[in-house]
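Colleague: Okay, sequence plus prediction incoming.
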Amino acid sequence: MGRWQPNARGRLLEAAMELFAERGYEQTTVGEIAKRAGLTERTFFRHYADKREVLFGGAQEMRELFTRTLAGLPASAGPMEAVGATLAAVAEGFRDRHAFARHRQALIAANAELRERELIKLADLSATVAGALRERGVGEPAASLAAEAAIAVFRVAFERWTRSPGTRELGLYMEESLVELKAVTAGA
């Protein structure tokens, strides 16, 4: 087994996605993923807590991107302006990842356990955004409302993008969803 070979985490992800497509999420074992990647189960568990986490391994990086982007914006940016800029930065992180994102979303949609984990991830992300907004001096309930709005825009845009053929960038769906949210709240 080649656990000393580079990019073990990426190889595990690729192997898992292949096996999930071939056999289904429920029928795929950690041992099969490790074997397909040319690694040991022990190496798998160094990188992921379980096979579910293969699909959610980027959650920490996403939280950091949201936090870093919000922290780097001018103090004059209002909460929703900051949210819009942050969503644009996040969308850039998905450039050239449409096929992967589409496959991942299909797996999540087909499995209740994965849908639950996705909701937990989004709730955690909302709390992270609210905290970053509070760090910028946004009070409550504005910070929590803007954070929830950011996650709603992200979720709607991401779902639209993954259902699309991938000819348009995620950022365009983010912009459109943010415009729709503003229109909905302005007409309230």
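Modeller: Arrived safely, thanks for sending.
Colleague: Could you use CA atoms for every contact and neighbour count after this?
Modeller: Will do.
Colleague: Which SSE is immediately downstream of the strand or helix carrying Q60?
Modeller: According to DSSP states H and E, Q60 maps onto helix 59-72. Counting by DSSP H and E, the next helix or strand C-terminal to helix 59-72 is helix 79-92.
Colleague: got the contact list for stretch 13-28?
Modeller: 33-34, 36-37, 51, 54-55, 104, 107 (Cα atoms under 8 Å, 6 or more residues apart in numbering).
Colleague: for L125, what are its contacts?
Modeller: 63, 151.
Colleague: Could you rerun that using 7 Å?
Modeller: By Cα atoms under 7 Å, 6 or more residues apart in numbering, L125 lies in contact with R63.
Colleague: how far is the biggest helix by length in the chain from where the chain is centred?
Modeller: The longest helix of the chain (DSSP state H) is helix 112-135. Chain-centre distance of helix 112-135: 10 Å, with Cα atoms, centre = their mean, to the nearest Å.
Colleague: quick one: that helix to helix 79-92, angle?
Modeller: Interaxial angle, helix 112-135 versus helix 79-92 (axes from the mean of the first three to the mean of the last three Cα atoms, to 10 degrees): 130 degrees.
Colleague: measure R9 to A143 for me?
Modeller: Here the criterion is Cα to Cα, to the nearest Å. By it, R9 lies 35 Å from A143.
Colleague: An error on my part: the question was meant for R155.
Modeller: 18 Å.
Colleague: the more surrounded of those two?
Modeller: Set R155 next to A143 and count neighbours by other Cα atoms under 10 Å: A143 wins out with 24 against 15.
Colleague: close enough to count as contact, that one and R134?
Modeller: Yes - with contact defined as Cα atoms under 7 Å, A143 counts as touching R134 (6.0 Å).
Colleague: Below is structure B, check it against A:
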Amino acid sequence: MSRWQPDARGRLVLAAMDLFLERGFEQTTVADIAVRAGLTERTFFRHFTDKREVLFLGQDDLLDLFVSAVSSAPADASPLDAVAVALQAVAVDFEPRRDWARKRAQVIRANPALQERELIKLARMSDAVSQALRERGVTEPSASLAAQSGITVFHVGFAQWIDEADTRTFAEITTDALSALKVVTATVS
């Protein structure tokens, strides 16, 4: 095993995904991933704390992107419009990763513990967006409602985006979902 080939992390990620899809998440070991990538287990643990981290790589970057986009939204943006700015920022980042996202979702759908981890990630994002809105001067419950609604749009939009039958971009899907949400909330009063 040559430890000095470039992009060890990328090779580990690709090897892990291939194995998760072939064998299943639970049946794949860190040793299997390292061997498939042509690396050692020690190298794996230099990059990841465990095999779940391969699937949740970048979640902190996603959270930071959401928060910074909400924070930098125009000062006169409504809470939901500030969240819309964040959804558009995420869409730009997501679009090139559609195939990976489909594979990742397939692995997560097959494993209840990973589904739970995904829900925890969404809850963290909602909390962070809510805090960013409060820092913009949005009071409660508006900050929490806008954040939760935005993360729901993200979650529902993501499911549509990875559906192979849907060819719209993530930006188009989330824009449509936000429009539908605004219609629903306008008819509730």
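Modeller: All right, it came through fine. Since the structure is predicted, the reported quantities are computational estimates derived from the model, not experimental observations.
Colleague: TM between them?
Modeller: The TM-score (TM-score structural alignment, normalised by the length of the first structure) is 0.95; 188 aligned residues with a Cα RMSD of 1.3 Å.
Colleague: quick one on the thing from earlier: check the mean deviation of the helix holding Q60 of the first structure from the second structure.
Modeller: Its aligned residues in the second structure lie a mean 1.0 Å from helix 59-72 of the first structure after superposition (mean Cα distance after the TM-score superposition for the first structure).
Colleague: Okay, angle between that helix and helix 112-135 too, please.
Modeller: Going by the same axes, to 10 degrees, helix 59-72 of the first structure makes 20 degrees with helix 112-135.
Colleague: Flag every buried residue along the longest helix of the first structure.
Modeller: 114, 117-118, 121-122, 125-134 (16 or more other Cα atoms under 10 Å).
Colleague: Among those residues, find me the one that's closest to F66 of the first structure.
Modeller: V129 (6.6 Å; Cα to Cα).
Colleague: gap between the residue lying closest to the closest one once chain neighbours are set aside and A91 of the first structure?
Modeller: Leaving aside its sequence neighbours, V129 of the first structure sits nearest to A147 (Cα to Cα, 6 or more residues apart in numbering; 5.3 Å). Shown here: A147 of the first structure relative to A91 of the first structure, a distance of 16 Å by Cα to Cα.
Colleague: ok, now A130 of the first structure?
Modeller: 19 Å.
Colleague: just V83 of the first structure next, same as before
Modeller: 12 Å.
Colleague: Tell me which of the two has more neighbours.
Modeller: V83 (24 against 20).
Colleague: in what helix or strand does the nearest residue to that one once chain neighbours are set aside lie?
Modeller: Nearest non-adjacent residue to V83 of the first structure, counting by Cα to Cα, 6+ apart: A150, 6.0 Å away. Counting by DSSP H and E, the element that carries A150 of the first structure is helix 142-163.
Colleague: What is that helix packed up against?
Modeller: In terms of contacts (3 or more Cα pairs under 7 Å, 6 or more residues apart in numbering; DSSP states H and E), helix 142-163 of the first structure is packed against helix 79-92, helix 98-109, helix 112-135, helix 170-186.
Colleague: again, only using 6 Å
Modeller: helix 112-135, helix 170-186 (3 or more Cα pairs under 6 Å, 6 or more residues apart in numbering; DSSP states H and E).
Colleague: what sits up against the shortest one?
Modeller: Yep, that's helix 170-186 of the first structure we're talking about. Under the contact criterion Cα atoms under 6 Å, 6 or more residues apart in numbering, helix 170-186 of the first structure has outside partners 88, 91, 153, 157, 161.
Colleague: same deal with stretch 149-164 of the second structure?
Modeller: With contact meaning Cα under 6 Å, 6+ apart, stretch 149-164 of the second structure is reached by 83, 102, 170, 173-174.
Colleague: Then stretch 75-85 of the first structure?
Modeller: By Cα under 6 Å, 6+ apart, the residues outside stretch 75-85 of the first structure that reach it are A150.
Colleague: How about the contacts made by V90 of the second structure?
Modeller: Shown in contact with V90 of the second structure (Cα under 6 Å, 6+ apart): no residues.
Colleague: From L21 of the second structure, how far out is it?
Modeller: Distance from V90 of the second structure to L21 of the second structure, by Cα to Cα: 26 Å.
Colleague: from the contacts of stretch 13-28 of the first structure, which single one is nearest A188 of the first structure?
Modeller: Ranked by distance to A188 of the first structure (Cα to Cα), the contacts of stretch 13-28 of the first structure are led by R104 at 35.1 Å.
Colleague: quick one: that closest one from V138 of the first structure, how far?
Modeller: Distance of R104 of the first structure to V138 of the first structure, given as Cα to Cα: 34 Å.
Colleague: Cool, thanks, talk later.
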